[in-house]
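# The sequence and its predicted three-dimensional model are supplied below.
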Amino acid sequence: MHIDKQELIQSLIAELQQSLLNAVQAAKDAHDLATHDQSKAETQYDTVAIEAAYLAEGQSKRVEGFKQAIADWKMLKEKSLNGEAVVNVGSLVCVENEQEQVLYYLLGNEAGGLKLQFDDKCVTVISVLSPIGKALLGKEIDDEVQFKVGNETRLIAILEIH
């Protein structure tokens, strides 16, 4: 695997920062809608202002989530070392699945499910709270790892850890 993990994490942080900017704008728009004169209730059944307030609150929580994810990945980037022997938070793991496909996972606390195109490879960010994340923690190269997705059991083999 020839992926520079530091550059990969920096790319992830840049993507999260763009998502943060989008979320900040969405939160501002939702707040503006909630406080706009047109949103004031005209009858007891008019819920536009209430719905807009809920939307604004949800968007504000998204903003905080992105801020936390960025801070967490910046910390992991600083302490991240290549050549790790055991999978832990911040590890870049190359695995092979039962169909002999080679897959790349970046294990973290935040931003699970995000996919990054990097050096002609697709890297999936996985959370330590996900079934595969839990199964990978503490494993070593050549270990076979089983995990469940729904009712289906899957098997992967660890090829490399960085």
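Good, I have the coordinates. Numbers count the residues shown, from 1 in each chain.
# make it CA atoms for all contacts and neighbour counts henceforth
Fine.
# how near is the residue nearest the centre of the chain to residue 13?
Nearest to the mean C-alpha position of the chain, counting by C-alpha atoms, centre = their mean, stands residue 111 at 1.4 Å. From residue 111 across to residue 13, the span is 10 Å (C-alpha to C-alpha, to the nearest Å).
# put this beside the first:
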Amino acid sequence: MSSQIPMTRAGYERLQEELKHLIRVERPRVVDAIAEARSHGDLSENAEYEAAKDRQAFIEGRIQELNDKIARAQVIDPAQIDSDKIVFGATVTLFDTETEVEVTYQIVGEDEADIKEGKISVTSPVGKALIGHRVDDEVQIRVPSGVKVYEITDIRYE
């Protein structure tokens, strides 16, 4: 039996939009590309045909993957969470005790993680280390460059 995949409403909607785009736009486009490549004759030496078939296989695989993730999605609305601890969906502000720099991350599902947007996966080393902690806790997190020590200065659910 498959396990549920936690994600925010925004992450769930992004997956649905990608699925719609693949089904409505990309799938018909690749079918047309295959038909066009077939019209050029000999398929054994037809690079366009091979590329289109590869693209089709990728699209169909991604459609299956998205359908599976959407079916197993456990949508969590951070605004509905009332906790003083860090749990999935929390937006956490951390103070790096070494560099004295403050950073803010939202803890999200794997498919939503994007460090440029300040979103880290609940399954990442940082995400795992933060879960269950409270404001003013000091957290040691093992990162590739060693151990970072952060003080939790704020937890929000929005």
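Perfect, thanks for sending it. None of these values were measured; they are calculated from a predicted model.
# related to what we said a few turns ago, now which residue in the second structure aligns to the residue nearest to the centre of the first structure?
Matched to the second structure by TM-score structural alignment, residue 111 of the first structure sits across from residue 112.
# Whatever residue of the second structure lines up with residue 89 of the first structure - how many residues pack around it?
Alignment note (TM-score structural alignment): residue 89 of the first structure maps to residue 88 of the second structure. Residues lying near residue 88 of the second structure (other C-alpha atoms under 10 Å) number 25.
# Around residue 49 of the second structure, how many other residues sit close by?
Counted with other C-alpha under 10 Å, the neighbours of residue 49 of the second structure add up to 22.
# nearest spatial neighbour of it, skipping sequence neighbours?
The shortest distance from residue 49 of the second structure to any non-neighbouring residue, by C-alpha to C-alpha, 6 or more residues apart in numbering, is to residue 37 (4.9 Å).
# Which of the helices or strands spans the one you found?
Secondary structure from DSSP states H and E places residue 37 of the second structure in helix 27-38.
# so what does that helix touch, helix or strand wise?
Applying 3 or more C-alpha pairs under 8 Å, 6 or more residues apart in numbering; DSSP states H and E, one finds that helix 27-38 of the second structure makes contact with helix 47-72.
# Name the residues of the helix it packs on that are buried.
Buried residues in helix 47-72 of the second structure, defined by neighbour count with 16 or more other C-alpha atoms under 10 Å: 48-49, 52-53, 55-56, 59, 63, 66, 69-70.
# And for stretch 69-84 of the first structure?
69-70, 72-74, 76-77, 80, 84.
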